[in-house]
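Enquirer: What follows is a predicted protein model with its sequence.
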Amino acid sequence: MPECGVSDALARGPPTRMKLTFLGAADTVTGSKHLVEMGGARVLLDCGLFQGYKTLRERNWAPLAVPPAQIDAVVLSHAHLDHCGWLPVLVRQGFKGPVYASAATRDLAEVLLLDSAHLQEEDARRANRGGWSRHAPALPLYGVADAKRAIARIGVAPAGRGVRVGDARIEFTPAGHLLGAMSVSVRANGRTLVFSGDLGRGDDLLMPAPGRVAQADVLLIESTYGNRCHPRDDVQAHLGEIVRATVRRGGSVLLPSFAVGRAQALLLVLQRLKAAGEIPADLPLFLDSPMASTATALYQRHRKLLRITPREAATLTDDVTLVAGPEASERLTRQRWPKVIISASGMATGGRVLHHLKALAPNPRNHIVFPGFQVGGTRGAALVGGAREVKIHGEYVAVKATVSHLEGFSGHADADGLMEWLRGFETPPERCFVVHGEPVAADTLRLRIQDELGWRVSVPEHGAALDL
């Protein structure tokens, strides 16, 4: 059965109508999916995975409320999995249209989707061998073959030019946040819908500030940090202090990191710390994530999109050991001398970082540093919240290492940054919808928009379908 209100959105109306259906990231920060119907076209903005709490992850297994075969095109704002990671399921369920993205997003999405598929297949195999799944057999949400079929549908939108879907024109504006990330404008019949995507920071380590958008009749604004501001923290100095203190007591630093964006920012800061003599020049640095290594090469290929110098981009991995196969990763977990390890995933939900957590968390000499936002329901959120044990691969692991949270590494605009971007509009939109945030964050931003800007603004419910 379709969710409440969704079935009403399935009948195509005349070209002047605009319909908006919130299929994800409406009551949470993940699963970004917004269906726009205008100009005789049905366009899905983003196609992301739900992450975090089990009740949210279970939505990944439910059929989409709108038949995928009836969607004309998908537009990706950027390549993070909560924005593109459900695309293989959409294609498997019958979507046959084009997927549009920037060139860098297309390159990164290929890496992320293949890695996601591989991890899901491996997790299912491990669960079946270990017998800790309640399902017999445990199955991946999608596999590598599904991911390859989805990747084949992703086309590159020409830089500086839009694409057409029916009578609707799709245009892109750089959003900062991540390599290739864009805000999306959909124009048809004299009306414009703007989707912010995830907006970056004005002081981001790698990416330029998000570009301005002047006009929107309907606006979808993200709210990941809608209820808080980034600490006035010098993250380079703070990380340097952590590394020096940990090395002095003979411990190692583990940095669970998103492989795309965060890992490259961490490499940049660690290189700067070494160059300034603020951490030992001979301190071993390891990047234990094949996807992060590949993504770093893509950042170097697309270095013109970055705010750092070409030289800094070229030297991100100088004197860094890129850990390749799983055997090398397992050997690294057995090494006892001080070192810094960057490993995925960033919220400790899967991947090689789990083996390092099992090895390092029980030792009080070590330090685990989470450099960025942690979605509720993840191991990262539990550890940052003070958990003294976490369940990994079916067993509980004691946490005696120091755990820190460096929010200053976040690639998201904070509440003040979001408001600054909104003030760039020349006229107020007729309707503003706050999406992509936890309930408190979304509603706090809604109140600020209402009180400070006087706009008509609301937080939509998951599955809501609105005829505008």
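Expert: Looks like it came in fine. Residues are numbered from 1 along each chain as shown.

Enquirer: For the rest of this, base every contact and every neighbour count on C-alpha atoms.
Expert: Fine.

Enquirer: How much space separates the spatially most central residue of the chain from Asp46?
Expert: The residue lying closest to the centre of the chain (Cα atoms, centre = their mean) is His80, at 3.6 Å. According to Cα to Cα, to the nearest Å, His80 stands 10 Å off from Asp46.

Enquirer: can you give me the strands for the stretch 51-200 of the chain?
Expert: Counting by DSSP state E, counting those that start in this stretch, one finds strands in the stretch 51-200 of the chain at the ranges 73-75, 99-101, 154-156, 163-165, 168-174, 182-188, 191-195.

Enquirer: just checking, what packs against the last one?
Expert: In terms of contact count using 3 or more Cα pairs under 8 Å, 6 or more residues apart in numbering; DSSP states H and E, strand 191-195 is assigned the packing partners strand 182-188, strand 218-222.

Enquirer: Export those strands as JSON lines, with columns for distance to Asp233 and mean neighbour count.
Expert: Below are those laid out as JSON lines (distance: least, Cα to Cα, whole Å; neighbours: other Cα atoms under 10 Å):
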{"stretch": "strand 182-188", "distance to Asp233": "27", "mean neighbour count": "24"}
{"stretch": "strand 218-222", "distance to Asp233": "24", "mean neighbour count": "24"}
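
Enquirer: Let me have those in JSON lines, adding distance to Gly386 as columns.
Expert: Converted to JSON lines, the helices and strands packed on strand 191-195 look like this (distance: least, Cα to Cα, whole Å):
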{"stretch": "strand 182-188", "distance to Gly386": "35"}
{"stretch": "strand 218-222", "distance to Gly386": "28"}
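
Enquirer: okay, pairing it with this:
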Amino acid sequence: MTRPTTLTFLGAAGTVTGSKFLVESDDQRLLVDSGLFQGDRAWRRRNWEPLAVPPASIDAVVVTHAHLDHTGYLPILARDGFEGPIVCSEETAQLLRIVLLDAAHLQEQEAQWARESRVSKHADPRPLFDTADAERALGLLRPVPGSEPVTAGPASVVLRRAGHILGSRFAEVTIDGRTTAFSGDLGRPDHPLLEPPEALGSVDQVVVESTYGNRHHDAFGEDELAAVLTRTLRRGGTALMPAFAVDRTALLLHVLRGLVHDGRVPDVPVYVDSPMALAALDVYRAALRPGGDFRPSVVADPRPFDPGRLKLVHDPGESQRLNDPRHPCILISASGMAEGGRVLHHLEHQLPRSHNTVVLTGYQVSGTRGRQLADGAKQIKIHGRYVPVRAEVANVRGFSAHADSSQLLDWVSGAGSPECVYVVHGEAHAAEALADKVRDKLGWTSVVPRHEERVLLR
């Protein structure tokens, strides 16, 4: 007897991170995305729990893009027995080598620090995964050029441009003639660097993200950014910009190039202090070709990521000196939500000084240091101790690479007449708002699934 095809929501259901969607048909299993939970401790603990099915029983994984909340569980899968192909775009494969190895290094560093400082409750703190696990996962990558259909476990899969970061794709997964579209993270049509998402064609089900499911974007926030940077630099301060190493750093450099060229921001040194961001910039530069993910105007620019006085920081000693630069400058450092990396050292030294500014330009997940700063915290805990927040904190909106509520609805509306739209990857209020909008505007069945809920696809 043939078993029904099912979809189980193993992540990004009730939260904005941890994307994992399990498709099962007969005796085969396909996992779409394999992300880490981030933010609140209750969600992060799930990273340590066994997966609902044995990793060795999964036949293939499809990855929509390189961000850790969609890929960071891959090393754990590989360590625990998964040996199938990991299907993704060519650019995602290149970025994953950077992202996963960096994440493993940070995990190892944090475990070592916890052992040496003895602040951990565990007798022998260990990393969630290590470099060997990341290398094992990277050996399973199967990059797909263009939008050629490929077989992945029980399904035929087509990857189409999603416009969120370089290499990002949404996945059309077809089993027994029925297709489910997984949006991954969907980009904005007006992204300054990237071409807009491709249109969604007629499908039977849609699984769509809702990070900004209850909000509308204004235009990109160049005006507000220019004002924040100018007042900070004129008072002799450092403008510290925690930024995601993949895409956000490149986007900020491109926007700064325009602002400095137009005289709207003083021409000061712009430092990029993140080994991961520097490696990602190399991938972005190599992808500047006609017909790729970038807009033609970006491809035509000989230096699209150079504001003028760009300083790429490779040496740890130079990074330490930037804790107190002693001259007006802009400092871009990872991570974007201030959860790890060199930016923590800069925050530790610069937050207590009122002439500095911390400039937040991305979505800050609940429970992260970035969210605490955005919500007006008077002190935040870094490296085991509390640091006073005396610096200005500017939450500059308009730089998100996620589609907003109207843009998500426009994309979903191309689905024809799907049986159901499943709204995921959003905080509860955002997901419910988008689900309501799909029901009210399009007249379709739309639900916000629960964590580990299973539904029939056939």
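Expert: The structure has been received and is ready for your questions. Because the structure is a prediction, the values reported are computed rather than measured.

Enquirer: What does the TM-score come to for these two?
Expert: After superposition, the two chains reach a TM-score of 0.96 (TM-score structural alignment, normalised by the length of the second structure), with 452 aligned residues with a Cα RMSD of 1.4 Å.

Enquirer: now the strands of the stretch 51-200 of the first structure in JSON lines, with distance to Ala145 of the first structure?
Expert: What follows is the strands of the stretch 51-200 of the first structure, written out as JSON lines (distance: least, Cα to Cα, whole Å):
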{"stretch": "strand 73-75", "distance to Ala145 of the first structure": "20"}
{"stretch": "strand 99-101", "distance to Ala145 of the first structure": "18"}
{"stretch": "strand 154-156", "distance to Ala145 of the first structure": "15"}
{"stretch": "strand 163-165", "distance to Ala145 of the first structure": "27"}
{"stretch": "strand 168-174", "distance to Ala145 of the first structure": "29"}
{"stretch": "strand 182-188", "distance to Ala145 of the first structure": "28"}
{"stretch": "strand 191-195", "distance to Ala145 of the first structure": "30"}
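
Enquirer: Out of those strands, the one nearest Lys54 of the first structure is which?
Expert: Lys54 of the first structure lies closest to strand 73-75 among those, at 26.2 Å (Cα to Cα).

Enquirer: Please name the nearest non-neighbouring residue to His191 of the second structure.
Expert: Ala401 (6.9 Å; Cα to Cα, 6 or more residues apart in numbering).

Enquirer: now for the one you found: what does it line up with in the first structure?
Expert: In the first structure, the residue equivalent to Ala401 of the second structure is Gly411, according to TM-score structural alignment.

Enquirer: State the distance from Ala394 of the second structure to Leu233 of the second structure.
Expert: 14 Å.

Enquirer: typo on my end, it should be Glu195 of the second structure
Expert: Distance from Glu195 of the second structure to Leu233 of the second structure, counting by Cα to Cα: 33 Å.

Enquirer: re the thing from before, Gly437 of the first structure: which of the helices and strands packed on strand 191-195 of the first structure is closest?
Expert: Gly437 of the first structure lies closest to strand 218-222 among those, at 6.6 Å (Cα to Cα).

Enquirer: The second structure: matching residues for the closest one?
Expert: Against the second structure, strand 218-222 of the first structure falls on residues 205-209 (TM-score structural alignment).

Enquirer: tell me how far that stretch is from the chain's mean position?
Expert: Relative to the chain's own centre, stretch 205-209 of the second structure is displaced by 18 Å; criterion: Cα atoms, centre = their mean, to the nearest Å.

Enquirer: got a list of contacts for that stretch?
Expert: By Cα atoms under 8 Å, 6 or more residues apart in numbering, the residues outside stretch 205-209 of the second structure that reach it are 179-186, 408, 412, 415, 418-426, 431, 457.

Enquirer: Have a look at how far, on average, stretch 441-448 of the first structure is from the second structure.
Expert: After superposition onto the second structure, stretch 441-448 of the first structure sits on average 0.7 Å from its aligned residues (mean Cα distance after the TM-score superposition for the first structure).

Enquirer: now for the top helix by length along the first structure, which elements pack on it?
Expert: Scanning the first structure for the helix with the most residues, using DSSP state H, yields helix 103-130. The contact analysis (3+ Cα pairs under 8 Å, 6+ apart) places helix 103-130 of the first structure against helix 81-84, helix 144-151, strand 154-156, helix 290-301.

Enquirer: Check these for me and report the most buried one.
Expert: Greatest average neighbour count among those goes to helix 81-84 (a mean of 25), per mean count of other Cα atoms under 10 Å.

Enquirer: what about that helix, how far off from the second structure?
Expert: Superposed on the second structure, helix 81-84 of the first structure shows a mean distance of 0.3 Å to its aligned residues (mean Cα distance after the TM-score superposition for the first structure).

Enquirer: which one of the helices and strands packed on strand 191-195 of the first structure lies closest to Val29 of the first structure?
Expert: Of all those, strand 218-222 sits nearest to Val29 of the first structure, with 8.6 Å by Cα to Cα.

Enquirer: Secondary structure element holding the corresponding residue of the first structure for Asp301 of the second structure?
Expert: Correspondence of Asp301 of the second structure to the first structure, assessed by TM-score structural alignment: Glu312. Element membership for Glu312 of the first structure, per DSSP states H and E: helix 310-314.
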